[in-house]
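*Asks:* Okay, sequence plus prediction incoming.
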Amino acid sequence: MNFDADFEECHHVNNMESKINDYFAVPHLSWEQQDRIACADARLREKNYPKAIETLWNMYEALHRREQSSTVGRYVLIRIAHINIYNEDYIAARDNLSFIMQFPNTIGNPLLHLRLGQVQDKLGNEKRAVDELARAFIMDGKRVFDLEDRRLLEIPLRALNEPMDSDWNHYEGQDWEVTK
């Protein structure tokens, strides 16, 4: 048994959960919805990505149409997109993230722009990756890049002609809390 690999996988899953909760308001979920999230998380930890995604899609599809485009639907879909990334299904991740961007009060969420930039980079769409990663950086600075591949931060810094040690003190940022 490879404990280092298991620890690393657990760390990534916990990082995903923590980042989602930092950048997206956790909606009020029914007991059944909480159980489905817990089931998907268990399947994710088992690396059973297709079952985790299936569980979450079933949850999304069970929502009323109005709820699908609400914070509950967005919360479920961002979790699906993260699993797509773990499963290296970057096309599905891009499609899910792009769909989420159509939800009210979503454009401008730093984590969403980070993930969309990350998958655009993986798909070789350099201009789109730079655009999305720069948006994430401008919205939240280096914080959104914490615990991420350092190369992702280098992309917008290079495009914005900023040194790696820049902290953007001159930039006051903006209030992206509405996108949470």
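*Replies:* Noted; the coordinates are in hand.
*Asks:* For the rest of this, base every contact and every neighbour count on C-alpha atoms.
*Replies:* Fine.
*Asks:* Strands along the chain, start to end?
*Replies:* Counting by DSSP state E, the chain has no strands at all.
*Asks:* Could you list the residues in contact with the helix ranked longest in it?
*Replies:* Longest among the helix segments of the chain by residue count, using DSSP state H, is helix 3-23. Helix 3-23 has contacts (CA atoms under 8 Å, 6 or more residues apart in numbering) with 44, 45, 78, 79, 82, 109, 110, 111, 147, 180.
*Asks:* Identify the residues contacting the nearest residue to residue 115 once chain neighbours are set aside.
*Replies:* Nearest residue to residue 115, sequence neighbours excluded (CA to CA, 6 or more residues apart in numbering): residue 97, at 7.7 Å. Counting by CA under 8 Å, 6+ apart, residue 97 makes contact with 77, 78, 81, 112, 115, 116.
*Asks:* The first one against residue 101, yeah?
*Replies:* No. Counting by CA atoms under 8 Å, residue 77 stays clear of residue 101, with 10.7 Å between them.
*Asks:* higher neighbour count, those two?
*Replies:* residue 77 (24 against 18; other CA atoms under 10 Å).
*Asks:* Just give me the neighbour total for residue 159.
*Replies:* 13.
*Asks:* Isn't it up against residue 130?
*Replies:* Yes. Using CA under 8 Å, residue 159 is in contact with residue 130, at 7.0 Å.
*Asks:* Quick one: residues contacting the closest residue to residue 126 other than its chain neighbours.
*Replies:* Once flanking residues are discounted, residue 126 sits nearest to residue 120: 6.9 Å by CA to CA, 6+ apart. Counting by CA under 8 Å, 6+ apart, residue 120 makes contact with 90, 94, 126, 128, 129.
*Asks:* and residue 49, what does it touch?
*Replies:* Here residue 49 is in contact with 43, 83, 84, 87 (criterion: CA under 8 Å, 6+ apart).
*Asks:* ok, second structure coming up, stack it against the first:
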Amino acid sequence: MELDDNLYEQIVTLCNEGDTLVEEGDVDHAIRKYLTALNLVPSPKNEWEASTWIYTALGDAYFINEEYVQAKDSFFNALNCPEGISNPLILLRLGESLVECGELDKAKEYLLRAYMLEGYEIFSEEEDQKYYELIKDIIGGY
């Protein structure tokens, strides 16, 4: 299934505006843009590819805002959308959100999945190394 071209363009525009707002540090307004875009996606939302990237962008914005429960919920939603389960970035961010929510056992599971798909590179210099440290002993890392 594909979204109507006009609807797709509206969603992409809103998400691009949200991305720009995040870059400018206006995360609260970015979240509103992403939520507006998500509301345009027909139900059930988890059947649409657009929902995968909207939920991911929303989760990132919530994570930046230190709203970790909302971030976790957004990443779980993204995981249940097309190709979400095999997306290492979603798995990584979900694991990081779970760490911040104090759910360490679940966090390790998703961080490990991200590692298995992408290797150590997923834990780039931009990532806090505390997340890698959680799984380092499991994978035999240094």
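*Replies:* Sure thing, it's come through. It should be emphasised that the depicted structure is a prediction, and the values quoted were computed from it without experimental measurement.
*Asks:* TM-score for the pair, please.
*Replies:* Remark: TM-score between the superposed chains equals 0.84 [TM-score structural alignment, normalised by the length of the second structure]; 136 aligned residues with a CA RMSD of 2.0 Å.
*Asks:* Can I get the buried part of the contacts of residue 120 of the first structure as one PyMOL selection?
*Replies:* A single PyMOL command selects the buried members of the contacts of residue 120 of the first structure (16 or more other CA atoms under 10 Å):
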select buried, resi 90+94+128+129
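*Asks:* Among the contacts of residue 120 of the first structure, find me the one that's closest to residue 69 of the first structure.
*Replies:* residue 94 (17.6 Å; CA to CA).
*Asks:* Counterpart of the closest one over in the second structure?
*Replies:* For residue 94 of the first structure, the aligned position in the second structure is residue 72, judged by TM-score structural alignment.
*Asks:* For residue 20 of the second structure, see how far away its match is.
*Replies:* 22 Å (CA to CA, to the nearest Å).
*Asks:* show me what contacts the residue nearest the centre of the second structure?
*Replies:* The residue lying closest to the centre of the second structure (CA atoms, centre = their mean) is residue 56, at 3.2 Å. By CA under 8 Å, 6+ apart, residue 56 of the second structure lies in contact with 74, 75, 78, 90.
*Asks:* And it, what's its match in the first structure?
*Replies:* So, by TM-score structural alignment, residue 56 of the second structure is matched to residue 78.
*Asks:* State the distance from its match to residue 4 of the first structure.
*Replies:* Residue 78 of the first structure is 27 Å from residue 4 of the first structure, where distance means CA to CA.
*Asks:* mind listing what's buried in the longest helix along the second structure?
*Replies:* Identified as the longest helix of the second structure according to DSSP H is helix 5-23. The neighbour-count check on helix 5-23 of the second structure (16+ other CA under 10 Å) flags 8, 11, 12, 14, 15, 17, 18, 19, 21, 22 as buried.
*Asks:* What's the third one aligned with over in the first structure?
*Replies:* Meaning residue 12 of the second structure. Match for residue 12 of the second structure (TM-score structural alignment): residue 34.
*Asks:* What spatial separation is found between its match and residue 40 of the first structure?
*Replies:* 10 Å.
*Asks:* Likewise for residue 29 of the first structure?
*Replies:* For residue 29 of the first structure, the distance to residue 40 of the first structure - CA to CA - is 14 Å.
*Asks:* So which of the contacts of helix 3-23 of the first structure wins on neighbours?
*Replies:* residue 110 (29 neighbours).
*Asks:* Now which residue in the second structure aligns to that one?
*Replies:* So residue 110 of the first structure corresponds to residue 88, using TM-score structural alignment.
*Asks:* just checking, which of the contacts of helix 3-23 of the first structure belong to helices?
*Replies:* Per DSSP H, the contacts of helix 3-23 of the first structure map to helices at 44, 45, 78, 79, 82, 110, 111.
*Asks:* tell me the contacts of the second one?
*Replies:* Neighbour list for residue 45 of the first structure: 9, 10, 13 [criterion: CA under 8 Å, 6+ apart].
*Asks:* Show me what it lines up with in the second structure.
*Replies:* By TM-score structural alignment, residue 45 of the first structure lines up with residue 23 in the second structure.
*Asks:* Residue 74 of the second structure versus its match, what's the distance?
*Replies:* Plainly put, residue 23 of the second structure is 20 Å away from residue 74 of the second structure if you go by CA to CA.
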